[in-house]
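**Q** no sequence for this one, just the structure:
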């Protein structure tokens, strides 16, 4: 397994470069850049990130043979300290590493880019660093993590930290990552933008998104496209899916494929129930029949030619977007990125960024090992189970990253062996799993 990039991610040279960029090295003393990161990673792993100053002092003394008082440690948590750790996060996130499972998977596309964001509240004293929406409880601080990865190679394409106030639509307009020919971008409604679809199309790339139900639809002759008629026809003739060529929007228009399937009665009832709850704040709010007709349908828009993916395949392909939701679930339930501890702002941010370092490193290790096992026995590992184990056994990864015993394969063998026991994906009844989709889209 090629993990040179992983091993180099926490070398002393890189940490010193990050430190010099922020002027933090002037305050190190006994606590060198490597020691400071080691200490923060220990805190990030410890009880959802909380670790007292006394526990930090004991860790340095017992594990690294460095005697530093808790007061001296507390003095290290400064404005330049958390900027230094953030620079390490950005460096690791910027490292490109591919570990494709199978080159024939969705081979019509060079990359399958899935992007979404996750948000969480922060203590109010962090409002100067990360501004929040406010609202109930006067919560003035919050963070948004924008994350994008390539489903084919498992490489991280984008990773950024912004204010909670920055929404996905703003991100879509100022997306920093270039769009390449034959890319497929799968997006949620938050990133919906007709202008963005035009940009993707002009770059020779493809998009797949749910339909924004507030956008007007027209046929190629300029007549309003009626979804009510579509629903009635599908219900009458028991059609499972249909596709149409339509124009989106009134002023800004683009021609797309509209792929339609019937929603189950259960899904329809959930949608109507949710809408009723949203309308409770408005007096005499009623649900229009047109809205009810739309809620009977699953609606997707794309510019992928039907010769590449027909309508049933388009409907299945959108399920890939749910993988990023599972990744965010790992970050919150396993890494505890949303956990809040009542400590000084600088110390809180240092440990939060240390969690993100752990997440990024574990993500890469997990993908490398997942690729190794697929090529060995054609089975897929569960990312969630792997992340849980990596979080519990990060000491082994640290030994590899710091090149302790690197020539002794016992370290790697020990890590890999753990994943051969009860870490494979399991089939879920009545649910489309990633394993089902993966094998379906193999050549």
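**A** It's in. Just so you know, these numbers come straight off a predicted model, no measurement behind them.

**Q** alpha carbons only for contacts and neighbour counts from here, please
**A** Noted.

**Q** any idea which helix or strand comes after the longest helix along the chain?
**A** When the chain is parsed with DSSP state H, its longest helix is helix 345-377. Proceeding N to C from helix 345-377, the next assigned helix or strand is helix 383-392, under DSSP states H and E.

**Q** adding another structure so you can compare the two:
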């Protein structure tokens, strides 16, 4: 009995995340379900969630086969495609947003991050689209089309805090909003998000940040936070980039003052200044420094600690690589905007399900076992078809027999369009008879 109960743990986990009744109710409220009721929403959602991971290729035909192998009644190609609407895209987006809010993997980050409520990484990646979508998804080059997927990755919970989709020309930085939600959280940025005003707002909301220092940013040093013996070059009063090439010390640890413009108020933007900490960690191979700007105190975080913290950005790079390699979220050949959105949200839904099951795995595994993200992604993908089959049985769906589905999928669809063998036979037969 214990084995039978534990065998359904995965299915219970998934149906608790996305209950069938809730899927149907929300579909009804947004207008996805049509009156004849032939479409079954739970199988459709699960076919998208697992079809991206388990499908033999990322095609609409593969998703239809996944749906037909799960639902009680099969859909013809035309019947399936006509249900892929902008409303369905909005519905899937709602599910992704809900799913990311619900999913959390037990704490997996290093102990040095325990003092933060969460560790957050903001980043974006470009998705290449069909050139006929260049009006909807503008790219830097006129003959191209591209979308940008912007993610706020919660490293602590191994999930996505926020996401947005824009055209490629939209700058990553515009998709990051500061506010009270940052309290107690550490945000890690690359240079695309560099703004003194943003850093000031994070600090004023009792949040923390670490970012690379832009080469074009040259703040004035107001204080040295570490004393050096001997004939060390004094830095106070100098601009950091003016002297960094002359230094040989292992670390740089200084306070700087940066000038920036505040947000608009009554039509004007006032100038302001803020003091931050700049740290340099020497890169012996390149004979230069990696420079970081932060509001983390020297008492708690040494320069080497900041370099280690910044390396956490690799987590979001792995996440994008997972989406692009495991779920093939790299290029879209469709010319329809809403189909792009459906495929994109299907991939993110796969990520939601993957992370939820990772949470279950971590809960049941022995303490201390580590699950590298890429290895977990490959494991999830290789078992996705089995999980979908078990989920179908758990939900008591009874698809048509496999033989019947094979007949339906393999037969000629349009009677007026002769297949190649028929054309050859028609052409060759008179010659043979002659």
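**A** Happy to help now that I have it. Model, not experiment: these values are computed from the prediction.

**Q** What does the TM-score come to for these two?
**A** The TM-score (TM-score structural alignment, normalised by the length of structure 2) is 0.74; 365 aligned residues with a C-alpha RMSD of 3.1 Å.

**Q** Could you measure from the one residue sitting closest to the centre of structure 2 over to residue 173 of structure 2?
**A** Per C-alpha atoms, centre = their mean, the C-alpha nearest to the average position across structure 2 is that of residue 151, at 5.2 Å. Distance from residue 151 of structure 2 to residue 173 of structure 2, counting by C-alpha to C-alpha, to the nearest Å: 11 Å.

**Q** likewise residue 272 of structure 2?
**A** 21 Å.

**Q** More neighbours: which of those two?
**A** Using other C-alpha atoms under 10 Å as the criterion, residue 272 of structure 2 and residue 173 rank with residue 173 on top: 19 against 13.

**Q** residue contacts, the residue mapped onto the more buried one from structure 1?
**A** In structure 1, residue 173 of structure 2 lines up with residue 169, judged by TM-score structural alignment. Listed by C-alpha atoms under 8 Å, 6 or more residues apart in numbering, the contact set of residue 169 of structure 1 reads 190, 191, 192, 193.

**Q** Buried residues, whatever helix or strand residue 169 of structure 1 lives in. List them.
**A** If you go by DSSP H and E, residue 169 of structure 1 is part of helix 168-173. Across helix 168-173 of structure 1, burial judged by 16 or more other C-alpha atoms under 10 Å covers 168, 171, 172.

**Q** Export the residues you listed as JSON lines, with columns for distance to residue 93 of structure 1.
**A** JSON lines is the format used below for these (distance: C-alpha to C-alpha, whole Å):
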{"residue": "168", "distance to residue 93 of structure 1": "20"}
{"residue": "171", "distance to residue 93 of structure 1": "18"}
{"residue": "172", "distance to residue 93 of structure 1": "20"}
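
**Q** Count the residues that sit near residue 69 of structure 2.
**A** Residues lying near residue 69 of structure 2 (other C-alpha under 10 Å) number 23.

**Q** gap between it and residue 45 of structure 2?
**A** Distance from residue 69 of structure 2 to residue 45 of structure 2, counting by C-alpha to C-alpha: 13 Å.

**Q** cool, and residue 180 of structure 2?
**A** From residue 180 of structure 2 across to residue 45 of structure 2, the span is 34 Å (C-alpha to C-alpha).

**Q** Which one's more surrounded, those two?
**A** Set residue 180 of structure 2 next to residue 45 and count neighbours by other C-alpha under 10 Å: residue 45 wins out with 20 against 12.

**Q** what's the offset of the helix holding residue 169 of structure 1 from the middle of its chain?
**A** Offset of helix 168-173 of structure 1 from its chain centre (C-alpha atoms, centre = their mean, to the nearest Å): 16 Å.

**Q** which residues touch the helix or strand following that helix?
**A** Where DSSP H and E defines the elements, the next helix or strand beyond helix 168-173 of structure 1 is strand 183-187. Applying C-alpha under 8 Å, 6+ apart, the contact partners of strand 183-187 of structure 1 are 109-116, 204-210, 318, 321.

**Q** so strand 183-187 of structure 1 corresponds to what in structure 2?
**A** Strand 183-187 of structure 1 maps onto residues 185-189 of structure 2, going by TM-score structural alignment.
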